[in-house]
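Trainee: Here's my sequence, what's the structure:
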Amino acid sequence: MVRHLAKKHQAIEACGLHYAPLQSLSSDPKSQTLIPNFANIDRTLLLSDELLLDILSRLPLSQRNPNSLVCKRWLNLQGRLVRSLKILDWDFLESGRLFTRFPNLTHLDLLNGCLFSPRDSGILLTHKLIWMQMSSGFCSNCKFLQENLLPAEAVDKGMQALANGYPNLRRLVVINASEFGLLTVAEECLTLQELELHKCKDNVLRGIAACENLQILKLVANVEGLYTSLVTDIGLTILAQGCKRLVKLELNGCEGSFDGIKAIGQCCLMLEELTICDHKMDDGWLAGLSYCENLKTLKLLSCKRIDPSPGQDEYLGFCPALERLHLQECQFRSKKSVRALFRVCESVREIVIQDCWGLDDDMFRFASLCRRVKLLSLEGCSLLRTEGLEAVSLSFKDLESLIVVSCKNIKESGISPALATLFSTLKELRWRPDAKSLLVSSLVRAGMGKRGGRFFKRT
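Mentor: Purely as a prediction, here's the structure:
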């Protein structure tokens, strides 16, 4: 009891209130209060729920969890302040306790809650998309996650409960839902703006197409070693015709071709950011990007190939509004595909390349097709040499920022006077091709970043 009261006193003081329990005025039993334990009465009972809720909402997030331990009333009030939650136990949703405990949720992540996971296992499976406990009989060749998913009927039942309990839902993450479950959410949760769907198929996307106000969408169709599903041009076309207000779209492990990307570009006129991860696209899909007239950011992540047969330049086109091109952990296997990619992205102002396999001087020279680049960032490009960096950097007449990190074949000894002159005119330079680099300190003494100032000279 003493510890409980001390914690309550600390929480009350954190809210800006003063706790001053009444004490007896005298040791005389006649002068003591007739109310038992009057000194221990909770003074916050004098405050209405609305007033106390307003006070608790003004506290830092770091204090909210400790405050919920004060008493049942504070626990319930604290639950009304929670807006985002990740469900780890599906029973918590099915029993209805979720809606009683957290009545005002707007962001829900059901991914881990849809998995059968042994509680007593000491083995933890982690992936960039999920994490879960697993048994010792795991086989790397099996679709482990696929075998431990809740059936679609159970997921749909939970989705229906969510739609009824949270009509103001704005963000949802779910796996193995069917068209029916998604359609229920789309009809009841009209404010839904962000959806992350794992293990989806073409027919499931009919439910997504009913989300007319959806702005951010992530589709994860196939994850090697975990589960498989199929999204093709049919699903992408259904998606494009239904979700016309999309601003950000991520396609992870999806199939498709020129027709699917073209449909997205023609229908989703507000699309500004497109992320394609580990794609299974057919040859020629790059040409479909030219139909995304308002696209500003293109990201390719973990793609084992770009487009082996992109076609002729006159059919490629380009994205007129594109400003940023991000390539991360991609494999550059074909000069033709790399050239086509930079041709489509010739209007970009930022190029970021990180840990991409196969990027050598010959392939990197195609980046010179992008004449308006202001920021160039290279990280983990081990095959790139100083000569290739110089050839491309000098072709960027508007270059203002250059970042070179962990590119071991870029040597300071190979820096020419022309490249040194470029360095001195940059507004930003992060130069760490290896741990022994001393160029940055030398450039600071030379006046780097001051246009018209002294240039760095080789010694």
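Trainee: going forward, measure contacts and count neighbours with C-alpha atoms only.
Mentor: Fine.
Trainee: Please give the element, helix or strand, for residue 66.
Mentor: helix 64-67 (DSSP states H and E).
Trainee: Enumerate the positions of that helix that are buried.
Mentor: 64, 67 (16 or more other C-alpha atoms under 10 Å).
Trainee: From the contact counts, what lies against that helix?
Mentor: helix 72-81 (3 or more C-alpha pairs under 8 Å, 6 or more residues apart in numbering; DSSP states H and E).
Trainee: List of residues touching the helix it packs on?
Mentor: 49, 53, 56-57, 64, 67-69, 101-104 (C-alpha atoms under 8 Å, 6 or more residues apart in numbering).
Trainee: where do the strands sit along the stretch 301-450 of the chain?
Mentor: Ranges of strands in the stretch 301-450 of the chain, per DSSP state E, counting those that start in this stretch, are 324-328, 350-354, 375-379, 401-405, 428-432.
Trainee: repeat for the stretch 101-250 of the chain
Mentor: Going by DSSP E, counting those that start in this stretch, the stretch 101-250 of the chain shows strands at 107-109, 123-126, 131-134, 171-175, 194-198, 216-220, 248-252.
Trainee: Nearest to residue 392, out of those strands?
Mentor: Nearest of the strands of the stretch 101-250 of the chain to residue 392, taken as C-alpha to C-alpha: strand 248-252 at 29.6 Å.
Trainee: please give me the structure for this one as well, since I'd like to look at both together:
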Amino acid sequence: MRGHDLINTFLPDELMVEIFAHLPTKSNRDACSLVCRRWLRLERLSRSTLRIGASASPDLFLHLLPSRFSNLRNLHIDERLSIPLPLPLPVPARRRPPKVHCLADKTSSADTNPDSLCLSDAGLTALGEGLPRLERLSLIWCSNVSSDGLKSLAHKCTFLKSLDLQGCFIGDEGLAAIGQCCKQLEELNLRFCEGLTDSGFTELALGVGKSMKSLGVAACAKITDVSMEAVGSHCRSLETLTLDSEFIHNKGVLAVAQGCSHLKVLKLQCINLTDDALKAVGAACFSLELLALYSFQRFTDKGLRAIGNGCKKLKTLTLIDCYYLSDKGLEAIATGCKELTHLEVNGCHNIGTIGLESIGKSCKLGTKELLLLESIVIC
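Mentor: Alright, predicted model coming up:
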């Protein structure tokens, strides 16, 4: 780049790092890193977020990561994403093809352990030792990670605020270690964590209940109402809860509703819940702004009436495959939830024109000419 020597001469490292941190897109940052070696080094220092795939010996990559991106705070690792490996270019027949050195050289033999192609506990240990100030970590479908790796990470990365363990087969010991060490944890996703039980979850709630604000639990067959009772008892600041389970009943949701009065977002896909669960939400969760109900066969208009009576701040309502809800339920929402701005109805065959008209009429509040209802999706 013309004139870059003047920039390198007069601008100190601290100012260059600050400039790189304000670049709007990843492509711009990548382009700057190619200008010269100094810009490459400083651009790496400015990186706080990185998204990588877990393939081609990810443990080795995580050993190198801290030395290259020492200020990393947010790391997203997804084992479903692959890292393309370089392939040799075609050469004339008379010339000897050059040997291509890449990570695949060590993993292409038939007798290679397939586990070496997955992120393991050794990689998590190296990550914790190299990036102790990590704040946000996502381990998506890293199936070879166990409680041992998570325990090692927890003892090193005590500043963690967000942890996504979707598809990781970690056990109670790992989750308990997170509760014991990561006292600032605010967000946790436990989707498809089949190795967890109420024991580990309760230890987690005891440890980080004061800081926890967002929790997602889905397809965890051993997580029952006992865990939700622990949430209601210890996670008093919880604002977002996503539950997808056939093992959660009214008892668990009742405990959450009564204990988590600051709840703003509630997404439920639990086939064993009835109107009593929604009545508990309507009676206690006065700050609720978003409610999403999926595939409920046992909810009736009584449940929606309770939401309309209690959740006056509700802005977004999603109803998917709730067969026993009718226009009367929407009329109750329209009467009580005057701040509603988004409505999605899909597969609710008893909801028709009358219910939608009641929603539309109730939303003509605030100003005479402004219709507050921003979107309606009907399928």
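Trainee: What's the TM-score once they're superposed?
Mentor: TM-score for the superposed pair, counting by TM-score structural alignment, normalised by the length of the second structure: 0.73. Supporting figures: 335 aligned residues with a C-alpha RMSD of 3.8 Å.
Trainee: Ends of stretch 195-207 of the first structure, what's the gap?
Mentor: Here the two ends of stretch 195-207 of the first structure are set 12 Å apart, with distance taken as C-alpha to C-alpha, to the nearest Å.
Trainee: quick one: the helix holding residue 66 of the first structure to the second structure mean distance?
Mentor: Comparison of helix 64-67 of the first structure with the second structure after fitting gives an average deviation of 1.3 Å (mean C-alpha distance after the TM-score superposition for the first structure).
Trainee: Show me the contact partners of that helix.
Mentor: Here helix 64-67 of the first structure has contacts from 8, 11, 56, 74-75, 78, using C-alpha under 8 Å, 6+ apart.
Trainee: out of those, which is most surrounded?
Mentor: Neighbour counts for the contacts of helix 64-67 of the first structure, by other C-alpha atoms under 10 Å, peak at residue 56, which reaches 24 neighbours.
Trainee: okay, the strands of the stretch 101-250 of the first structure in a markdown table with distance to residue 370 of the first structure next?
Mentor: Formatted as a markdown table, the strands of the stretch 101-250 of the first structure follow (distance: least, C-alpha to C-alpha, whole Å):
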| stretch | distance to residue 370 of the first structure |
| --- | --- |
| strand 107-109 | 40 |
| strand 123-126 | 39 |
| strand 131-134 | 40 |
| strand 171-175 | 37 |
| strand 194-198 | 33 |
| strand 216-220 | 28 |
| strand 248-252 | 24 |
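Trainee: For residue 288 of the first structure, find the nearest of those strands.
Mentor: Using C-alpha to C-alpha, the nearest of these to residue 288 of the first structure is strand 248-252, at 14.5 Å.
Trainee: Measure the mean distance from that closest one to the second structure post-superposition.
Mentor: Mean for strand 248-252 of the first structure is 1.5 Å (mean C-alpha distance after the TM-score superposition for the first structure).
Trainee: Off-centre distance for that strand?
Mentor: Its chain's C-alpha centre and that of strand 248-252 of the first structure lie 10 Å apart, by C-alpha atoms, centre = their mean, to the nearest Å.
Trainee: And stretch 114-127 of the second structure, by the same measure?
Mentor: 22 Å.
Trainee: next one: stretch 335-343 of the first structure
Mentor: Distance, centroid of stretch 335-343 of the first structure to centroid of chain: 27 Å (C-alpha atoms, centre = their mean).
Trainee: Stretch 127-138 of the second structure too?
Mentor: 17 Å.
Trainee: whereabouts in the first structure does that stretch align?
Mentor: Per the alignment by TM-score structural alignment, stretch 127-138 of the second structure matches residues 162-173 in the first structure.
Trainee: sorry, back to before: among the contacts of helix 72-81 of the first structure, which two are most distant?
Mentor: Applying C-alpha to C-alpha across the contacts of helix 72-81 of the first structure, the maximum distance is between 69 and 104, 19.6 Å.
Trainee: more neighbours, the two?
Mentor: Applying other C-alpha under 10 Å to residue 69 of the first structure and residue 104 shows that residue 104 carries more neighbours, namely 19 against 16.
Trainee: can I assume that one is in contact with residue 166?
Mentor: Yes - contact criterion C-alpha atoms under 8 Å: residue 104 of the first structure and residue 166 qualify, at 7.3 Å.
Trainee: can I get the strands of the stretch 301-450 of the first structure in CSV with distance to residue 148 of the first structure?
Mentor: Compiled in CSV, the strands of the stretch 301-450 of the first structure are given as follows (distance: least, C-alpha to C-alpha, whole Å):
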stretch, distance to residue 148 of the first structure
strand 324-328, 31
strand 350-354, 34
strand 375-379, 38
strand 401-405, 41
strand 428-432, 45
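Trainee: okay, the ones you listed in CSV with mean neighbour count and distance to residue 286 of the first structure next?
Mentor: Listed next are those as CSV, based on neighbours: other C-alpha atoms under 10 Å; distance: least, C-alpha to C-alpha, whole Å:
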stretch, mean neighbour count, distance to residue 286 of the first structure
strand 324-328, 19, 14
strand 350-354, 19, 17
strand 375-379, 20, 22
strand 401-405, 19, 27
strand 428-432, 18, 32
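Trainee: so stretch 188-196 of the first structure corresponds to what in the second structure?
Mentor: Counting by TM-score structural alignment, stretch 188-196 of the first structure corresponds to 156-164 in the second structure.
Trainee: neighbouring contacts of that stretch?
Mentor: Applying C-alpha under 8 Å, 6+ apart, the contact partners of stretch 156-164 of the second structure are 128-129, 131-140, 181-190.
Trainee: same check, this time on stretch 168-180 of the second structure
Mentor: Identification of contacts with stretch 168-180 of the second structure by C-alpha under 8 Å, 6+ apart yields 139-151, 154-155, 192-197, 199-201, 203-208.
Trainee: And whatever residue of the first structure lines up with residue 33 of the second structure, how close does it get to residue 325 of the first structure?
Mentor: Applying TM-score structural alignment, one finds that residue 33 of the second structure aligns to residue 68 in the first structure. Distance of residue 68 of the first structure to residue 325 of the first structure, computed by C-alpha to C-alpha: 45 Å.
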